[in-house]
Structures are given as structure tokens and as C-alpha cells.
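In: Prediction below, plus the sequence it came from.
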Amino acid sequence: MSTKDLQGTNRSGILIRGLIVLVCAGIINATSVFITPLAAYYGWDPSAIANIGTTMLTFWPIGSLLGGKLLQKLGGKPVVLIGAIVFGTGLITTAMVPIGSPGMLYFTFSFLIGMGNGITYCGTMYCVMGWFPDKKGLATGLCMAFNGGSSAFLAPLCAGITAMSNVKVTLISCGVVAMVVCIICGLGIKSAPVGYVPEGYVPSSSGEGLVSQYESIPISKAWKTKQFWLQLGAMAFFPSFYLIMFSRFSMFMTDKGIDLAYATLGVSIYNIGNVVGRLGLGKLTDNIGYKKVYGVCWALCMVCGACLLTGNSTATILVAYFCLGAGFGSTNSVYPVITTTSFGPIYAGNIYGFALLGYMAMTQIIPRVTAASIEATGTYTIAFVMAFILCTLGVLCGFSIPKLTRKRLDDTANK
């Protein structure tokens, strides 16, 4: 059943195209630069559109779920094209919302961008991973590093275009460029065949072989397993520190009397940690296994929490932001490896999308609990204690995932 490299297929070329697509999709991490300029341009009350960003985070996991399902049914090329068109259309139509209808942003900005970006992200990542069953940690780490790191230059680029012209020009420009680039790259992307084995691959001494050499398990069976629910729990609980801080990076520092320039630096430090962690620890999963890397991620988040809870100096908080970027960011390289290792490559994108529903629920719960506790006490203490507990619960879920026995494709074919 194993299939060697197809004639004319260059998996490195597919990786490069996928990375370019994920760089464009990374603009979702910089969409906050659009919200305040939109309110100012149209003269809207900022509170009227304040929730379009968090609402987009709710639709994004649903888009990822759909992207995984479409990848399974249609293959890599159609998924990238669909995601690019929906995502780009969301950016373009956001620029065209009538001045008297700010509520339409919940469709153009929250729904279209969130859904389209989720489809693009999940479909591209798992399509690329399918070509690297021998280096799945490295492939995932590269995908996540390019996706997460792109906001470091996309955010200031978008802000600069807006300053020189206006936010409508920025949105239309981003939408057109992202759509065209992703479509061009998507035309050269395709899914790996079932049972794919890279040319020249030498099996390890353990004799376990590649994940692609074992049957893949669909969501209809996966959701009945302990592995699925433990992964869902890990993805729901682990990101607690991030969900507390993602909209409060600058606010947290300025509340402590730290100059706004350092607060802006803190966001950059977080992004650096994010890229370094995704790439470095993603690659490390190939060498020491995802559970040990997940433990490193947890340790980094614990250091972050301790610094945030007790530190008042600029240096201490910057250390916290770097550790959060490296610790939380790296989990985005670990989860796809967990999914593929447990359930195989064919349905992994779809299963990953369903597991993201746990994260989606927490994007609504944790920020609200945080806001309520800060308002009631005037401090972050309760929120951070909650994060220590939930993050630890998340890592315990990850550590508890047992190996799922799957039949070899050769054995299945012979029956």
C-alpha cells in the first residue's frame, strides 16, 4: 500500500507554497489594527464594533473544522482556493460596509474573515503535513512559525498604509493581495496519496514506521476514543494565560505605570517568542516526542504566570511575554502532531477542527471571567490563579493521551 513520491511531485515546493499561503493567512493575528481606524474613519462609537474581533475568534475554529472536512473530501488545492476567496472577500467587503450599518461587520469581518481564514489555515497546514510523515514536527513548526510570525511585519505594514491613505484602502489592498497570492500558490498544492512514503526514507530501528503507513480513523470513530477527549481538554484548558492576556498586553503594562513604548516592545517580544518556540520546539517533537515538548510548553507558561503575578519591573514582564509566546505558541505546533499520531493523516484536519471547539468555548468564557474578576477586585490575581490551574489541567490531559492502536495499511488491504 505504501506509495513512493509521485512523478513530478516536489514536496519541498508544496511546503514553500503552503508557507506563503500561511504568511498571508497570518494577517488574522493583526486584524486588531483595523478596528480602531474603522471606528475613526466612519465616526462610529468604538463600542459598537468592539466585539467583532472576539466574534471572529469564535468563527475561526468553525472554519478550521470545515477546512479539515473539505481537505478530506476535495483535497488540498480546492480547500486553499475556497479559503482564499472567502477570506479575501471578507477583507474587501469590510471596506465597503455602509456608514449606517456597522453591524454588517459581524458578517464581513467576523464571519467571512474568521471562516475563510480558518479554512485556509487548517486545510493548508494538514495538506503540507501529509507530505512530511517523516518530519511532521519540523513541517508543523515551519507552518506555525510563518503563520504566527507574519503579524510582526503585517501589523506595522497595515498600520503604515492606513496612516498614508485610509483604512478602506488598506483593507481592499490586503484582501486583493492575499486572495491573489493564495490562489496562485494554491494552484500548485495537492494532497499526498494514501500511504505516502518519502523517497529515500529509511525506517527507524524501532520498526514503528510512519504514521502514513497505518489506517486513519474518521471523526465518527475518533470522538468515541479517550484520545480525542483528552486532546480537546488539552486544547481548551492550556491556552488560559494567552486568553487572559491577548487583548491586554499593552494595557497590563501601562496599568503598572510602565511607559507605552515598553508596552509596545512587549508585544514584539511576545511575537519573537512565538516564532522561536513554534519553530524550535516544533522540530524538537521529531526528536523527543510531543509529550516532552508539551511539558516544556507548560513550564514556560508557568514561568510566565509567576512573572505576571509577582513581577512589577519592565524586565520581568518582558520575560513573561517571551515565555508566553514560546510556551503557548509552541502548542500550535504540538497539537497537529498529536492529532496525526493518534488518528492518522487522512482525517486529521477534520478531527483537529472538532477538537478546536474546546478552545472556541474558552475564547468566550475566560476573557469574560477575567474581566469580571478584575472589575470586582482591581487585580489580576484571581484570573492568574485560574490560569495556573487550567493550564496544568491542560498539560495533564496531554500527558494522559494513550497510544491508539491502528492497523497497518498492508494488513487492511490483505483482508
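Out: Received it, and whenever you're ready, just let me know what you need. Just so we're clear, the structure is a prediction, and the values are computed from it rather than from any experiment.

In: Please count neighbours and contacts with C-alpha atoms only from this point.
Out: OK.

In: what sits against N271?
Out: N271 makes contact with 148-149, 151-152, 322, 325 under the criterion Cα atoms under 8 Å, 6 or more residues apart in numbering.

In: Just the ones in helices from those residues, please.
Out: Mapping the contacts of N271 onto helices (DSSP state H) picks out 148-149, 151-152, 322, 325.

In: Out of these, which comes closest to R406?
Out: G148 (32.6 Å; Cα to Cα).

In: Looks like F343 contacts Y214 (just checking).
Out: No. Using Cα atoms under 8 Å, F343 is not in contact with Y214; the gap is 9.1 Å.

In: how close does I16 sit to K4?
Out: 20 Å (Cα to Cα, to the nearest Å).

In: Identify the residue nearest the spatially most central residue of the chain in space, chain neighbours excluded?
Out: Centre of the chain computed as the mean C-alpha position; nearest residue by Cα atoms, centre = their mean is N332, 5.7 Å away. Sequence neighbours aside, M144 is the residue nearest to N332 in space, at 6.7 Å (criterion: Cα to Cα, 6 or more residues apart in numbering).

In: secondary structure element for that neighbour?
Out: helix 136-149 (DSSP states H and E).

In: you'd agree A84 is up against C182?
Out: Yes. The pair A84 and C182 qualifies as a contact (Cα under 8 Å) at a distance of 5.8 Å.

In: Look at the two and report which has more neighbours.
Out: More neighbours surround A84 than the other of A84 and C182, with 30 against 27 (other Cα atoms under 10 Å).

In: try this one next to it:
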Amino acid sequence: MTMRSLPGSPQRSHQLLAALICMVAASSPQYVWTLFTPALHRDLGVSLPKLQVTFSLVIVVQTLFSPIQGWIGRHVKPSLLIGAGSLITGLSWMTAGQARTLAELYLTYGVLGGIGTGIVYVGVVSLLMGWFPERRGFAAGVAAAGYGMGAMITTFPVAHVVQQDGYRTALTVFGAIIGIVGLGAACFLRRPPDGCETATLSLPASHVLKTPVFWLMFFMMATMATSGLMVTSQLAQIAADHGVAHLTILGLAALPLAMTLDRIANGLTRPLFGLVSDHIGREETMAIAFGAEAIALIAWISLAHDPVWFVLLSGVVFLGWGEIFSLFPATLTETFGTQDASRNYGLLYLSQGLGAVFGGPLAAWLHQSSGSWTPVFAIAVGGDVLTAVLAITALRPLRRAYRARRP
């Protein structure tokens, strides 16, 4: 079945565009958090590991509620659900701008932000995989690209407002923008027509949780999320410790330039590797991408004192881990079917919450205890290598055996 022969295909480009705008609007709480950490660290007078709990809360809450959000998505119109998620996301920033204590920051930026971004993320990925059944890897990649690249638009503006007017103003102003833009785009979202699905055996979440192949995917995604979120949450601190945070390249500050390049790489890698996996296979693509991530991390920590290499290699690092948000959803749906795809992906998405715990405060604690980023990067590299090997030696044969046994 070709894309053009699918029912509802004239609407698909409109659905794709609206969904991407929602993802872009919801991406900033996760991907520009590092811009707020130095000012929050000084203003609240708390340790970096305690402050990084906020970032972990965004991811943990986002993933913890994702199975519930997936279930709600089967009974509520996507325009209502994703619109509500966009409003909650914007509100989380606006209220965080008024936070005076660490507990208030946890509740606003962390908990409220996690709920809002989780609704948008799971809702959009599940919706687009329904609209593009013949290219699930690509569809999941494009959806995730909007989330990965979206903060590219806000990185320099947020950094500028933080520097000129303070982080509280930045949170309030951009929070309002996030909510309004996301809600406006969500109004155009619709479920795909019945004929837009291909015939696939669908299994309920209760069955999926009993299979070894699901838990292997869960472990692999958690391991890759850990190494990626280490960099995402600690980028500003890594730059400061290597003396490049305030250096410039071609007149541009190294840190926001690195963050902008990272957003581009983190976005491009998702549809790119999703499309590649549609042609050469999911596990083969995982092995290539995860292995490249390990090499990039080794090179980056070795050359991070040079601002040019810091910027360029940080982009390569993001290119090597962001594709988990296209490869794993596509592999999961391909393995277990589409009927309960949103809830199944919600369960798998919990693995990112586990990765956030290790990638955020525990990574900061390890750095604080050792006085070096080398142990943190060593663990990340080891996880990348392990996951690349498991993709070929364990996931591929296990998934083939499972699919062969299926009716």
C-alpha cells in the first residue's frame, strides 16, 4: 500500500504540520533547562544535584503518566488532549517564574511540566504512527524531530532574555508563548480514518508486559536515555568546567551555539535513522547509531577544552542518541501491533524516566564526588557499547523468534 493510496492522505500533510508545531512548542522545558541552572543555582542557593532533580522530575513525571495518557488518548479527541497538554506545559513555565523555593520549582517546572510535555509527546507520536502506518519509523522520527529540534528556535531568545532581564521574565514570557502556540496548533488535529491502518495483529498492553522482548527493549532504551540525558541536563556545567562557556566562535557564544547545533542534530537524527531502519532493519540501525554515539562521547570528552570541538562534537553526540525516539516506537509497534500502540509506547516510554534519574542528579553527584566528568562519560560509553551489541546479539533473534510464534 503506497502513501498516496491510503484513505485520508490529502489531510496527512496538514496533520503532520500541526503535530510538529505542538511538539516544537512543548520541547523547551526539557531542552533549554540547562540555560536556567546557573541563575537558579545562585538564586535558590542549593547544590547542583538537588537542582537537577527538577530536570529529572520533568522526565520522570512525563514518562510515569504516559501509559495513563495513552489510555486517555483512546477516548478523548486528540485536539482536546494535546491542546490541554500544551496549556499545562506553558503554565508550568509561567508558575516556575514565580517559584521562590526548591519545592515550588519541583512542583511547577518539574511535576506540572512533566505532565504537560508527556501528554503532548505521547499523543503526537501515537497519532502520527496511525496516520503513516507504512512508514512508522519515519513517522515516529518526524514527530520526535519536532520535539528534539523545537528548542532550537527558543535557545538564543531565551538565553538573551535570561541575560538581559533574568530567568523569571524568560520563564513567564516564553511560558505564555508555549501555551498559546501549542493550543492553536492542536485545534487542527484529528484521528486518522479507519482505512488508514494496515492489517497488523494487535496485542493488549497486559500481554506485552509479559514478553521478554518488551523488557529487553525497555532496558536498552533506558540505557541509551541515560547517556543522552547526562549531556542534555549537564551541558552548561560541562562547558563551564572546561572553560568554554563564555568563549565565542565567529562572534557567537559557544554554549548557546552548541545547544542550537545539538537541537538540529537531535531533530535530524530521528527521521533520518527512522527512515534508514525502514529499509535496512531496526536492530541493524540501532547497532550503527549506538556505536557511533560511544565514539563521539570519547572524542568529545577528550577535546571539550577547545570551543570549536566542544560545539561540533556535542552535535555528533546528540546525533547518536536522539534516534531512540524513532527506532524504539517503530520497533515496538511493528512487534506488537497498532491497536494499543499509544498505551504500549507509554509503558516503554517509562524507560526514559529511569534514564533521567541516572542522567540528571546521579550524574551530577558522581561528578561532584569525583571532581571529574571522566567517570560519568565512561559509564555512558559503556552503556552505548552494551546496547549496540544487544541490538544484534539479543534483540534481533529474540524478536524474530517472538514474531515467528505469533499467529
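Out: That came through fine. The model shown is predicted, which means the values in this text are computed figures rather than measured ones.

In: quick check, nearest of the ones in helices among the contacts of N271 of structure 1 to K136 of structure 1?
Out: G148 (17.8 Å).

In: Need the three-state assignment for the closest residue to that closest one other than its chain neighbours.
Out: Nearest residue to G148 of structure 1 in three dimensions, chain neighbours excluded: G26, at 5.9 Å (Cα to Cα, 6+ apart). Applying DSSP: H, G, I helix; E, B strand; the rest coil to G26 of structure 1 yields a three-state assignment of helix.

In: give the contact list for the residue mapped onto G26 of structure 1 from structure 2.
Out: Counting by TM-score structural alignment, G26 of structure 1 corresponds to S27 in structure 2. Applying Cα under 8 Å, 6+ apart, we find S27 of structure 2 in contact with 117, 146-151.

In: thinking in terms of the whole chain, how far from its middle is the helix holding M144 of structure 1?
Out: Here helix 136-149 of structure 1 is found 10 Å from its chain centre; the criterion is Cα atoms, centre = their mean, to the nearest Å.

In: Have a look at how far, on average, it is from structure 2.
Out: Compared with structure 2 after fitting, helix 136-149 of structure 1 has a mean deviation of 1.8 Å; criterion: mean Cα distance after the TM-score superposition for structure 1.

In: and that helix, what does it pack onto?
Out: Helices and strands touching helix 136-149 of structure 1, by 3 or more Cα pairs under 8 Å, 6 or more residues apart in numbering; DSSP states H and E, are helix 11-25, helix 114-130, helix 260-288, helix 314-343.

In: what do F343 and Y214 of structure 1 both touch?
Out: R406.

In: What degree of burial does D5 of structure 1 show, as a neighbour count?
Out: Using other Cα under 10 Å, D5 of structure 1 has 17 other residues around it.

In: Surely it forms part of a helix?
Out: No. Counting by three-state DSSP, D5 of structure 1 falls outside a helix, being coil.

In: Pull out the buried residues from stretch 279-299 of structure 2.
Out: Residues 282-283, 285-287, 289-299 are the ones in stretch 279-299 of structure 2 that count as buried (16 or more other Cα atoms under 10 Å).

In: Surely L393 of structure 1 is in contact with L232?
Out: No. Here L393 of structure 1 lies out of contact with L232, judged by Cα under 8 Å, at a distance of 11.8 Å.

In: How much space separates the residue nearest to the centre of structure 1 from A145 of structure 1?
Out: The value you get for N332 of structure 1 to A145 of structure 1, if Cα to Cα is used, is 9 Å.
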